[in-house]
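[1] pasting a predicted model and its sequence here:
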Amino acid sequence: MFKYENFERLLHSSIKRRNLIIGAGAFTGLAITSQFSHQRAIAKTKFSTNPFTLGVASGEPDDNSVVIWTRLAPEPLNGGGMPAMNVPVRWEVAIDRNMKRILSRGTVMARPELGHSVRVVVEGLSPDTWYWYRFSVGKEASPIGRTRTTPAMGRGIYTNSLKFALASCQNYQQGYYTAYKYMAEDDLDLVVHVGDYIYEGGISTTGPRQHNSAEILTLADYRNRHALYKLDTNLQAAHAAFPWIVTWDDHEVENNYANFISEIDTEPDQDPAIFLQRRAIAYQAYYEHMPLRPFSRPVGPDMQLYRRVNYGNLATFHVLDTRQYRTDQPCGDGTKERCPEVLDPQATILGQAQEDWLYKGLSRSKGQWNILAQQVPIAQRDTRLGEGQTFSMDKWDGYLADRDRLMDFFAKRKPSNPVSLAGDVHSHWAMDLKADFNDPKSAIVGSEFVCSSISSGGDGNDNIPAYINDADNPHIKFYNNRRGYVRCTLTPTLWRSDYLAMSEVTTQSGTISTKASFIVENNRPGVQRI
């Protein structure tokens, strides 16, 4: 049976073998689950400072419910600063922005075993409707957040439109979150975040901001890192403005991890048993800080994250997890020429259970647009960094059997309008999905939009690598190396993606502009530039 306490023992054993020294005090938070599992006491609700320092958020909407979230953290970078006791938190949902017309209210318990985070599944709501919400404890009140339910499913019923932002990769140290300021002011229904919400690394002195600790390993470390990111006011504004659909990538745990295998490095968690303990801690902290439904609460090193979110009959989001179940990257995890292992039929980026779930859902979907909200680009990207073809082994390019099956499914089963959304690569891309990427004449079976980062990689530039226009990459229609997000607007007959890019992120004075716009027409796969 998994126990958090084992992590300290395993990690210290590994560190001793490598002659590393880490103070035992760094691990005092690891037994928090067992320590407080039977805690019945209720803390007095009086605070010297406002406990809602991390703002509010909502997510996982359907046609009659939505999740609202907050976390009590009067000392956000010091473990939250809460007593080791349960604390009752009141919540309210209203139909007006001034919170005068209260529709629903209740009390939820903030518990120490979940870092005093709270989530409420607010039910009994009307479809396709904006709501406002807030939390309070004692005499303190949270900011007011806004959220929205989805249209109801119905045979032949389509909502007029959906407008959402696609975002990923927000390394705190490498830039400011000014893109979120513009996003919060945008006319959106939803935000889809496809990973790298936090970064696990230590302190860098070369960027405009700094992390709050060395590389994170313990539950307290991960909580403090999430808190640091959530303290950003622009990120808080985007969370408060719209419901979010989230999935993770690698940096929520560790760079380029695969299933239970950590990347080969000199860190203590090179041992798979130790890495599973670290993964369990990282998953718990992620759950504590995201507006996910309770079914996603992790059990040890396992967390149910792949799921579907329907936006009426207009769109079905198939939210994927390409980290937890993948086999190790072939040929290592870098960018290099392909090795024979990329053709291994047993290699997988999805895992068998998730792949079966995806194909079954695509086959049964009633959505006009079938959206794969996932982490890394599916389309082939021949980057030609040296002589010959080179590919990133951490993307679908390293898992050809999985990708071939998916492209074959699109070609033969023809689910309605498949569109992949991805991030990870810190640059904007628009690409066609091909039945055979090595044959320029092969059929186009889907479309892919990849968003740049919010801040990861710094300012970037407008240079275009030669391989983008290479004859080997005719399916690549657009590339831009600035930071930003993608605004997607859907109707029953048309998808439009606007690529929004920041002039700079290493200062707070960056401006945003549209670099390009693309459409996908109903029943005509492939991207077309406007």
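    Sure thing, it's come through.
[2] C-alpha only now, for contacts and for neighbours.
    Noted.
[3] isn't residue 419 right up against residue 367?
    No: checked against C-alpha atoms under 8 Å, the pair residue 419 and residue 367 is beyond contact range at 11.8 Å.
[4] report the secondary structure state of residue 263.
    Secondary structure state of residue 263, per DSSP: H, G, I helix; E, B strand; the rest coil, is coil.
[5] for it, which non-adjacent residue is closest in space?
    Using C-alpha to C-alpha, 6 or more residues apart in numbering and skipping the chain neighbours, the partner closest in space to residue 263 is residue 257 (5.6 Å).
[6] residues touching the one you found, list them.
    Counting by C-alpha atoms under 8 Å, 6 or more residues apart in numbering, residue 257 touches 250, 263, 323.
[7] hold the first one in mind and look at this next one:
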Amino acid sequence: MTSDGAGAPAGQNHPTTDRGAVSDTSRKTGPHRRSLLLGGLGLGATALAVAACGGSDSATPPAAPQLRAATPVPGVAEGVFGLGVASGDPLPDGVILWTRLAPKPTAGGGMPARDIPVDWQVATDAGFRSVVRAGTATAQPAFAHSVHVDVRGLQPGRDYYYRFRAGTVLSPVGRTRTAAAPGAGPEAAGGSLAFALVSCQDFQNGYWPAFDAIAADRPDLVVHVGDYIYEYDPDSKFPDRRHTTPQTPGLDQLQTLADYRNRYGQYKADPALQAAHRAAPWVVTWDDHEVENNYANLVDEPGDTGAKHQDPATFARQRAAAYQAYYEHMPIRATLHPGSPDLQIYRRLTFGSLATLNVMDTRQYRTPAPGNFASAIGPAALGADDTTGTMAGAAQEKWLQDGLAGSRTRWNLIAQQTMMAQLDGQLPPGSGQMLTNLDQNDGYRPYRARVLAGVRDSKALNPIVLSGDLHCAWVNDLRVDFDRPDTPVVATEFVCTSISSAFFLVSDEFVRDNNTRLNPHVRYFRGDRRGYTRFQVTPTECHADLRIVADISQRHSPVSTDTSWVIEDGHPGARPA
């Protein structure tokens, strides 16, 4: 493929989701799924016996559908749902349901090498007295016995509950929620959209109380902007948080499909992460660590030498394995072609007339960062001079611009990976040498100016950029030209802190002093706490709570709101709440 994303031709728009090159949402989410909706259709011996779908809104509800006598399946026993359940990519009439059969998640899964039928149900109540959709999917060994069901025929803007059954074993119950109907006014479905913004969950660095707090919040949505797993070798001060050992230890990276599957199995077995997945649908995108630190397109980590360095052809095989494992473990509406190093995941979701969520991929199509610095830190001038650089590729840039220009919603959210605001620094202070992180948008300054000029020129209402990666929390004013602080603010950026990954910059005090002198567009910064950002979007405002965990060295720890910010409808820029 080319670095500008030209291998992803534009596709037709769907009225409620736009996935660019792969936009036919009526297609299956993977080549391994079969699903039967019970609209009077007969089912096999392992399926669910249900009455005709009537739902709780019927004047005379039908008798509650019941599971027929369960049929044992050889090799399927308790623990088969050890990775839990999840849902994602909500539409007004549907949602993706996910699970993976894996009683031994860090040792290849532990399933027999044959297809396994998996029954599923969707109901309007947690007790499954009113089942509205049900069917059977096939979990295939070629896809790690994962299941993706694209359920349709649901009602917009409401909660649903779902579960799976394999043999005689029932899964945990998950809650999901559909998007508001197309064209519904901003006041539809209660007039709000509540979501959590998360990123960067290094398993080895500590525990995940933030996910327990998100589960307690019961948001409408969780938006994950990358670094769901980390690829590093086992090395943790917590005995129960040491990474799985890859096939080739010592490289400090994963390489094979088995490596990535076992690492996802380890992460997804965490009870706090499972609780957050059960609580709400997720919309996910990746950053670098799902493959390898600071990779760009088919170029592996800068500074790698010897056995760690891979040519593009070898790295393409690694990326194909990483992308397949990502698909196998995420509740994502995507089309996987096994063995291909490409997987389009940039897409657009709309929530009535209230909000549009543009989900970007700034890793797969980007050009290498200028300078090839192993630390990514280098002269800011290199980013300013990178006139041919891109983080998104030409096709995705156009997709974003067209989507913003065509938006008719009150709020327009752009979820992407690395901090968009300019962050210049001097070491030591006053030295005159302007440094920056070239793996961030700062390494691609002409690209960033194009994107922000497109945001401005699109006239899209109330644009907000949602970012992660830096392991610290920020609130930033965004301008087309950050060196001209007198120019208008075109959008606001919220950067969430990490779930558990360590803050890798210098002290908070140094960063704050540096921002005062060099980065006046930074409204808020904090780097010494882990957590997430919680949003409540209404027709009149976007309210953001920056949530922090007291101590990630404890599996359970208090989570509190450190600060709150508000953006008012029609007034760019955030202010303290």
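    Thanks, I have the structure now. Fair warning: this is a prediction, and the values are worked out from it, not measured in the lab.
[8] after superposition, what is the TM-score?
    Once superposed, chain against chain, the TM-score is 0.89 (TM-score structural alignment, normalised by the length of structure 1); 494 aligned residues with a C-alpha RMSD of 2.3 Å.
[9] how close does whatever residue of structure 2 lines up with the residue nearest to residue 263 of structure 1 get to residue 199 of structure 2?
    Aligned counterpart of residue 257 of structure 1 in structure 2: residue 295 (TM-score structural alignment). Distance, residue 295 of structure 2 to residue 199 of structure 2, using C-alpha to C-alpha, to the nearest Å: 17 Å.
[10] ok, residue 477 of structure 2 next?
    Distance from residue 477 of structure 2 to residue 199 of structure 2, by C-alpha to C-alpha: 21 Å.
[11] show me which of the two is the more surrounded one.
    Legend: neighbour count by other C-alpha atoms under 10 Å for residue 477 of structure 2 and residue 199, higher for residue 199 (32 against 25).
[12] roughly how far apart are that one and residue 427 of structure 2?
    Distance, residue 199 of structure 2 to residue 427 of structure 2, using C-alpha to C-alpha: 28 Å.
[13] still contacting in structure 2, which of the contacts of residue 257 of structure 1?
    Mapping these onto structure 2 (both residues aligned by TM-score structural alignment, their matches' C-alpha atoms under 8 Å) leaves 250, 263, 323 still in contact.
[14] CSV for those, including distance to residue 227 of structure 1 and neighbour count?
    Formatted as CSV, those follow (distance: C-alpha to C-alpha, whole Å; neighbours: other C-alpha atoms under 10 Å):
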residue, distance to residue 227 of structure 1, neighbour count
250, 18, 21
263, 26, 18
323, 23, 24
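[15] aligned to residue 378 of structure 1, what sits in structure 2?
    By TM-score structural alignment, residue 378 of structure 1 lines up with residue 420.
[16] what's the neighbour count on that match?
    Neighbours of residue 420 of structure 2 (other C-alpha under 10 Å): 27.
[17] hmm, residue 439 and it touching each other?
    No: using C-alpha under 8 Å, residue 420 of structure 2 is not in contact with residue 439, being 11.0 Å away.
[18] show me what residue 159 of structure 2 lines up with in structure 1.
    With TM-score structural alignment as the criterion, residue 159 of structure 2 pairs with residue 130.
[19] now that match, nearest residue through space, not along the chain?
    In space, and not counting its chain neighbours, residue 130 of structure 1 is closest to residue 148: 4.4 Å by C-alpha to C-alpha, 6+ apart.
[20] ok, now which ones touch that neighbour?
    Each residue near residue 148 of structure 1 by C-alpha under 8 Å, 6+ apart is listed here: 61, 66, 128, 129, 130, 131, 189, 242, 243.
[21] what does residue 485 of structure 1 give?
    Residues in contact with residue 485 of structure 1, defined by C-alpha under 8 Å, 6+ apart, are 165, 166, 167, 168, 179, 451, 452, 453, 454, 499, 500, 501.
[22] that one: what secondary structure?
    Three-state call for residue 485 of structure 1 (three-state DSSP): strand.
[23] corresponding residue for it in structure 2?
    Under the pairing rule here (TM-score structural alignment), the equivalent of residue 485 of structure 1 within structure 2 is residue 532.
[24] can you check residue 443 of structure 1 too?
    Here residue 443 of structure 1 is matched to residue 488 in structure 2, going by TM-score structural alignment.
[25] sounds good, over and out.
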